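Peer 1: model this:
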Amino acid sequence: MSHHSGRHFLQIPGPTNVPDRILRAMDRPTIDHRGPDFERLGNEVLAGLKPIFDTDQPVIIYPASGTGAWEAALVNTLSPGDRVVMFETGQFSVLWRELAERLGLRVDFIPGDWRSGASAADLRAHLDDDKAHAVKAVCAVHNDTSTGITSNIAALRKALDDAGHPALLMVDTISSLGSIDYRHDEWGVDVTVAGSQKGLMLPPGLSFNAVSAKALYAAQFSTLPKSYWAWGPMLKANENGLFPYTPATNLLYGLREAITMLMEEGLTNVFARHNRHAEAVRRAVSAWGLELQCQNADEYSASLTAVRLPDGHDADAFRRVVLDNFNMSLGNGLGRVQGQVFRIGHLGDFNDLMLAGTLSGVEMGLKLSGVPHTAGGVNAALDHLVETKA
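Peer 2: Here you go, the predicted model:
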């Protein structure tokens, strides 16, 4: 392996760069997870998470990846053979579907082209056909990390309400929480799924369920098997800031610091920063003459951008050139778009100069790889950053 001076540029859409403040916060002795010091820590993070989800309802923390939170959302509310509606918006919607089917659920998978988000009109038509209310849950990925598509969750809730349908609404916010505006209570979401390693700026290892009163009621009748994922023991222990089993203590130290950082900046400012950086990236892509994977402007992601390469050019080969020459990691294409797209992560602890360096590496990589493009993408992005600098 060749030596690279300087820091590695980790510009995948997650795990994201972990700020030094959070690293230092985790660099503490592990404490007794049954003692009063931990009880105070537990109460702080459980309360502090609620504004991040924009909810007054409970938020449950698991030592797990986001996949664990997917499973927890389903097994706590549903029973074998229940029907659920899911939308094909990218690889992560496909993976959630596969998990649901392995659990014995019947998935009505609304097909998509991986270039547009979940359709409220399609959902309404599907629900209107469900006169017996056999569908028990509607599951959507808010921001599909594989395609850079952000779906309109409020519109899905309106479709449910207009149809008078009682199905639960479950939403994956793994790559949007803490980076894209999200409103658990206002949008009538019943279970919100999230993870620690993206907008929350932590290493992988924590996942979350924010749960509504309606979801908690449904949990009383759910018969899917659950033990580790069961909400009941978690919520009971959480009343005192504790957990029913050994928690990820040092990650919780980091979570407390992450919440502090987000509140210091203010969530409105956090969302505006992500929107500004995303627009700068899109201007660079446009100037290069390349194409976005997401086709609809009102569904552009603020946390990542998936870029298509021209036919005949391998996105993974391009990524290797960037890694080998500039020590920068870009996200690979997943599933149906493997080899066709690369992904630029611009979420979490991120600023203008980090973005400028990222786009410079991409533009140099395009040239070295022989990818047809027009120079000047970096300048287009910098112009936007200067014009919008407060």
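Peer 1: switch to C-alpha atoms for all contacts and neighbour counts from now on
Peer 2: Noted.
Peer 1: and the nearest residue to Arg308 once chain neighbours are set aside, how many residues sit next to it?
Peer 2: Spatially, and ignoring its direct neighbours in sequence, Arg308 is nearest to Val341 (4.4 Å; CA to CA, 6 or more residues apart in numbering). Residues within reach of Val341, counting by other CA atoms under 10 Å, total 28.
Peer 1: For Val341, list the residues it contacts.
Peer 2: Gln293, Ala306, Val307, Arg308, Leu309, Ala315, Asn332, Gly333 (CA atoms under 8 Å, 6 or more residues apart in numbering).
Peer 1: any idea which of those is closest to Phe9?
Peer 2: When the contacts of Val341 are compared for distance to Phe9 (CA to CA), Asn332 wins out at 14.8 Å.
Peer 1: secondary structure class for the residue nearest to that closest one when sequence neighbours are not counted?
Peer 2: Once flanking residues are discounted, Asn332 sits nearest to Phe342: 5.0 Å by CA to CA, 6+ apart. With DSSP: H, G, I helix; E, B strand; the rest coil as the basis, Phe342 sits in strand.
Peer 1: helices or strands up against the lengthiest helix in the chain?
Peer 2: Counting residues, the longest helix found in the chain (DSSP state H) is helix 267-288. On a contact count with 3 or more CA pairs under 8 Å, 6 or more residues apart in numbering; DSSP states H and E, helix 267-288 meets strand 291-292, strand 304-308, helix 352-369, helix 377-387.
Peer 1: Alongside the first, I'd like the structure of this one:
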Amino acid sequence: MRQAGRHFLQIPGPSAVPDRILRAISMQTIDHRGPDFAEVGQTALEGMKGIFKTSQNVFIFPSSGTGAWEAALVNTLAPGDRVLMFETGHFATLWNKMARRLGLEPEFLEGDWRGGAEPDRIEERLRADTNHMIKAVCVVHNETSTGSVSPIAEVRKAIDAAGHPALLMVDTISGLASIDFRFDEWGVDVCVSGSQKGLMLPPGLSFNAVSDKALDYSKEAGSMRSYWDWQDMVGPNATGYFPYTPGTNLLYGLNEAIAMLHEEGLDNVFARHARHGAAARAAVRAWGLEVLCARQGQESGVLTAVLMPEGHSADAFRATTLQHYDISLGNGLSKVADKVFRIGHLGDFNDLMLMATLSGVEMGLAKAGVPHESGGAQVAMAHLIDTKEERVAAE
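Peer 2: Have a look, this model is predicted:
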């Protein structure tokens, strides 16, 4: 039976696609080797440098973010190389599993899934690696499974303080274009991202931002690769083209998304996400529930992960909320499966949309019989009213 009104897709990605981007994607496909394509490709490649805040190379693949994970590893490392990774949640765990499958030897620093990577522990381990056997440090910036953010600039400082030459690789698949990320300033060597989160696109594009140091490594790295080879991208990208058929219509959408982000101003985008994250957490605490991220200052503006009361199923609550209020919430993954639900508040999102989302969650809690205090949505509303959005001039 049809339900009236719009469906609320409040998972932490894919995010809802704005009409402007849908219209751009619907443009007629053109010859990806013809003269008109060069402007499309160059606009996307140069535009993404601004989003990553880098003057170095950005490569675009027609793939999910998982593909860009693989590209980051196989372009810089060889089977048998040691890699230091930090367990911030489900997606850090998957990247670790991929490294093993590729023949690398990852060392996984155990985490509690309640916060981001810990720079002091990374520094301690690197100081002990006196023979510099560890070739890369891999960290997830915004851990989508937990709603925690890792302090990437501090991780870079930890590597430098240890006097270690390891590459710094960062997954910001769900962080890019939603929370601040500074590739050059923070000394990142390889960054991984995807189209379906803060960039407001459907899934299908992934990205590697690559330092000159990492690009040099890729000339000699010993892993087998073909589709993911950065070296094959460099020449064609210089004139706006690709070594194989690109996702042309997604590139149309990407260029529209980049324009929209700059029209709003990246700093305003980041401030909006931070404000919405704070309002969502205020609602959760007013309900008497617990935010999964337990480290103050590391909470994400992209999503809020909420722990269910003991004895109550997060998945049953989500199913009830979907059935009665047509809202999709994110599920708990692996270690926190059925223990957590996740509220996405990312992408093209405003105060009124957040209030509708939190009202839907609160009604769902009541309908599902989950113990809670009423009025959390009202607390979030007061927070939004009291914290007027401060906007700076658009770029």
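Peer 1: quick one: TM-score?
Peer 2: TM-score for the superposed chains, counting by TM-score structural alignment, normalised by the length of structure 1: 0.99, backed by 389 aligned residues with a CA RMSD of 0.6 Å.
Peer 1: can you map out the strands along structure 1?
Peer 2: For structure 1, the strands defined by DSSP state E cover 9-11, 59-63, 83-87, 106-110, 135-141, 143-144, 149-150, 168-172, 191-195, 206-211, 291-292, 304-308, 328-332, 341-345.
Peer 1: any chance of those in JSON lines, plus distance to Val270 of structure 1?
Peer 2: Converted to JSON lines, these look like this (distance: least, CA to CA, whole Å):
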{"stretch": "strand 9-11", "distance to Val270 of structure 1": "18"}
{"stretch": "strand 59-63", "distance to Val270 of structure 1": "21"}
{"stretch": "strand 83-87", "distance to Val270 of structure 1": "28"}
{"stretch": "strand 106-110", "distance to Val270 of structure 1": "32"}
{"stretch": "strand 135-141", "distance to Val270 of structure 1": "21"}
{"stretch": "strand 143-144", "distance to Val270 of structure 1": "16"}
{"stretch": "strand 149-150", "distance to Val270 of structure 1": "17"}
{"stretch": "strand 168-172", "distance to Val270 of structure 1": "19"}
{"stretch": "strand 191-195", "distance to Val270 of structure 1": "17"}
{"stretch": "strand 206-211", "distance to Val270 of structure 1": "20"}
{"stretch": "strand 291-292", "distance to Val270 of structure 1": "24"}
{"stretch": "strand 304-308", "distance to Val270 of structure 1": "15"}
{"stretch": "strand 328-332", "distance to Val270 of structure 1": "22"}
{"stretch": "strand 341-345", "distance to Val270 of structure 1": "15"}
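Peer 1: which one of those strands lies closest to Ala25 of structure 1?
Peer 2: strand 206-211 (15.7 Å).
Peer 1: Mean distance between that closest one and structure 2 after superposition?
Peer 2: For strand 206-211 of structure 1, the mean deviation from structure 2 after alignment is 0.1 Å (mean CA distance after the TM-score superposition for structure 1).
Peer 1: okay, the angle between that strand and strand 59-63?
Peer 2: Between strand 206-211 of structure 1 and strand 59-63, the angle comes out at 150 degrees (axes from the mean of the first three to the mean of the last three CA atoms, to 10 degrees).
Peer 1: Out of the helices and strands packed on helix 267-288 of structure 1, which is the most enclosed?
Peer 2: The highest average neighbour count among those, using mean count of other CA atoms under 10 Å, belongs to strand 304-308 at a mean of 27.
Peer 1: how distant is that strand from the center of its chain?
Peer 2: 15 Å (CA atoms, centre = their mean, to the nearest Å).
Peer 1: Need the residues that contact that strand.
Peer 2: 13, 145-148, 278, 281-282, 285, 290-294, 315, 340-347.
Peer 1: Other residues contacting stretch 203-217 of structure 1?
Peer 2: With CA under 8 Å, 6+ apart, stretch 203-217 of structure 1 has contacts from 15-16, 18, 53, 55, 57-66, 68-69, 72-73, 77, 168, 184-185, 189-197, 248, 251.
Peer 1: try 7 Å this time
Peer 2: Contacts with stretch 203-217 of structure 1, where a contact means CA atoms under 7 Å, 6 or more residues apart in numbering, come from 15, 18, 57-66, 69, 73, 77, 190-197.
Peer 1: What of stretch 155-171 of structure 2?
Peer 2: Against stretch 155-171 of structure 2 from outside (CA under 7 Å, 6+ apart): 119-120, 122-123, 126-127, 132, 134-141, 186-193.
Peer 1: at 6 Å instead, please
Peer 2: Residues from elsewhere that reach stretch 155-171 of structure 2, judged by CA atoms under 6 Å, 6 or more residues apart in numbering: 119, 123, 127, 135-141, 188-192.
Peer 1: what's the answer for stretch 352-365 of structure 2, then?
Peer 2: With CA under 6 Å, 6+ apart, stretch 352-365 of structure 2 has contacts from Thr321, Ala377.
Peer 1: Just give me the mean distance for it relative to structure 1.
Peer 2: Mean for stretch 352-365 of structure 2 is 0.4 Å (mean CA distance after the TM-score superposition for structure 1).
Peer 1: Give me the distance between that stretch and the centre of its chain.
Peer 2: Worked out by CA atoms, centre = their mean, stretch 352-365 of structure 2 lies 23 Å from the chain centre.
Peer 1: PyMOL command for the buried members of the contacts of strand 304-308 of structure 1?
Peer 2: Selection of buried members from these for PyMOL, criterion 16 or more other CA atoms under 10 Å:
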select buried, resi 13+145+146+147+148+278+281+282+285+290+291+292+293+294+315+340+341+342+343+344+345+346+347
